[in-house]
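Enquirer: Sequence first, predicted model second:
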Amino acid sequence: MTGEIIGTYATAISLLIGSAFIIVGVIGLLKFNDPMTRLHAPTKVGTIGIGMLLLAAMIHAFTLGQTSVHEVLIMAFLFVTAPISAHFIAKVNIHTRTCQTPPPPPRDDTWSTLSTPDQEPQAEAATKS
């Protein structure tokens, strides 16, 4: 087996895997009803699918003896921007109240800080005396 044949098989496998991921993302996009669950399918699965298609293009270019850097830049841009755009779309859905809002934190004054609630210092004072 020559390197060209192995490269062709690797390209074909990458294309099949990428296409399968993209089909799963499209089916999830069409099947889910809620905007937040709809958002999850194409952002996670689609990113991997497009990454595999770009990998197939890189393998094919390498098999032909060419260098291909454009696909690496596209992958880097995609992997950086897809989660950020998904986060912003989710925040818009939460703020416009088109989806179920997340539950509030149990104690609003201490949930993201290092300060302790008022009840805990009294318990510590009772154990020290």
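Expert: The structure has been received and is ready for your questions.
Enquirer: Please count neighbours and contacts with C-alpha atoms only from this point.
Expert: OK.
Enquirer: In contact with the residue most central in space within the chain, which residues?
Expert: Within the chain, the residue whose C-alpha comes closest to the C-alpha centroid is K44; the distance, by C-alpha atoms, centre = their mean, is 4.1 Å. With C-alpha atoms under 8 Å, 6 or more residues apart in numbering as the criterion, the residues that contact K44 are G25.
Enquirer: correct me, but A90 touches D34?
Expert: No: here A90 lies out of contact with D34, judged by C-alpha atoms under 8 Å, at a distance of 11.4 Å.
Enquirer: next, the one to line up against it:
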Amino acid sequence: MIGDILIYAGSIVLLLGASFSLIAAVGVLRLPNLYTRMHAASKAGAVGGGLILLAVALVCFDAGVALRAVIGVIFLLLTTPVAAHLLARASYRITDQSSTNMVIDDLKSKRSPSSPL
């Protein structure tokens, strides 16, 4: 009885995770510049991957696999924002900012010309 409920719940969570991952993939393909693509990949991708790992934790009936899946979700939620920040910072430092759609550049106005980002 409880096993059937966990399998159905895991299936629903897996479908939700796959949907978020699909939305992230479409966002990476369709959005215009690096910053918006990175936003789609980091937000929807992390949620999609986390939900898929949560579905694995629900469907498997082994505590070791469920623990590894939960640790994977925690690792994903901790590392995805850091990676997105580093990609955005590297892109900001390398590319010409006049070609992007930024209206206000807060980093340029807060730093002195001689200081690194």
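Expert: Alright, I've got the coordinates. Predicted model, so just to flag it, every value in this text is computed and none were measured.
Enquirer: Superposed, what's their TM-score?
Expert: The TM-score (TM-score structural alignment, normalised by the length of the second structure) is 0.80; 104 aligned residues with a C-alpha RMSD of 1.9 Å.
Enquirer: Once you drop chain neighbours, what's closest to I23 of the second structure?
Expert: In space, I23 of the second structure comes closest to A44 once its chain neighbours are excluded; the distance is 6.8 Å by C-alpha to C-alpha, 6 or more residues apart in numbering.
Enquirer: where's whichever residue in the second structure pairs up with L73 of the first structure, which helix or strand?
Expert: In the second structure, L73 of the first structure lines up with I71, judged by TM-score structural alignment. Taking DSSP states H and E as the definition, I71 of the second structure sits inside helix 63-94.
Enquirer: between A90 and D34 of the first structure, who's got more neighbours?
Expert: Set side by side, A90 of the first structure and D34 show more neighbours around A90, with 17 against 12, by other C-alpha atoms under 10 Å.
Enquirer: residues contacting the more buried one?
Expert: By C-alpha under 8 Å, 6+ apart, the contact list for A90 of the first structure reads M36, L39.
Enquirer: which position in the second structure aligns with it?
Expert: In the second structure, the residue paired with A90 of the first structure according to TM-score structural alignment is A88.
Enquirer: L107 of the second structure versus that match, what's the distance?
Expert: To L107 of the second structure, A88 of the second structure is 12 Å away according to C-alpha to C-alpha, to the nearest Å.
Enquirer: Next: R68 of the second structure.
Expert: Going from R68 of the second structure to L107 of the second structure by C-alpha to C-alpha gives 39 Å.
Enquirer: if you count what's nearby, which of these two comes out ahead?
Expert: Higher neighbour count among R68 of the second structure and L107: R68, with 14 against 10, using other C-alpha under 10 Å.
Enquirer: wait, doesn't the residue nearest to I23 of the second structure sit right on V26?
Expert: No: under the criterion of C-alpha under 8 Å, A44 of the second structure makes no contact with V26, lying 10.4 Å away.
Enquirer: okay, the two: which has more neighbours?
Expert: In this comparison of A44 of the second structure against V26, neighbours counted by other C-alpha under 10 Å, the higher total goes to A44 at 20 against 14.
Enquirer: what are the ranges of the helices in the second structure?
Expert: In the second structure, helices defined by DSSP state H lie at 2-30, 34-59, 63-94, 106-110, listed in chain order.
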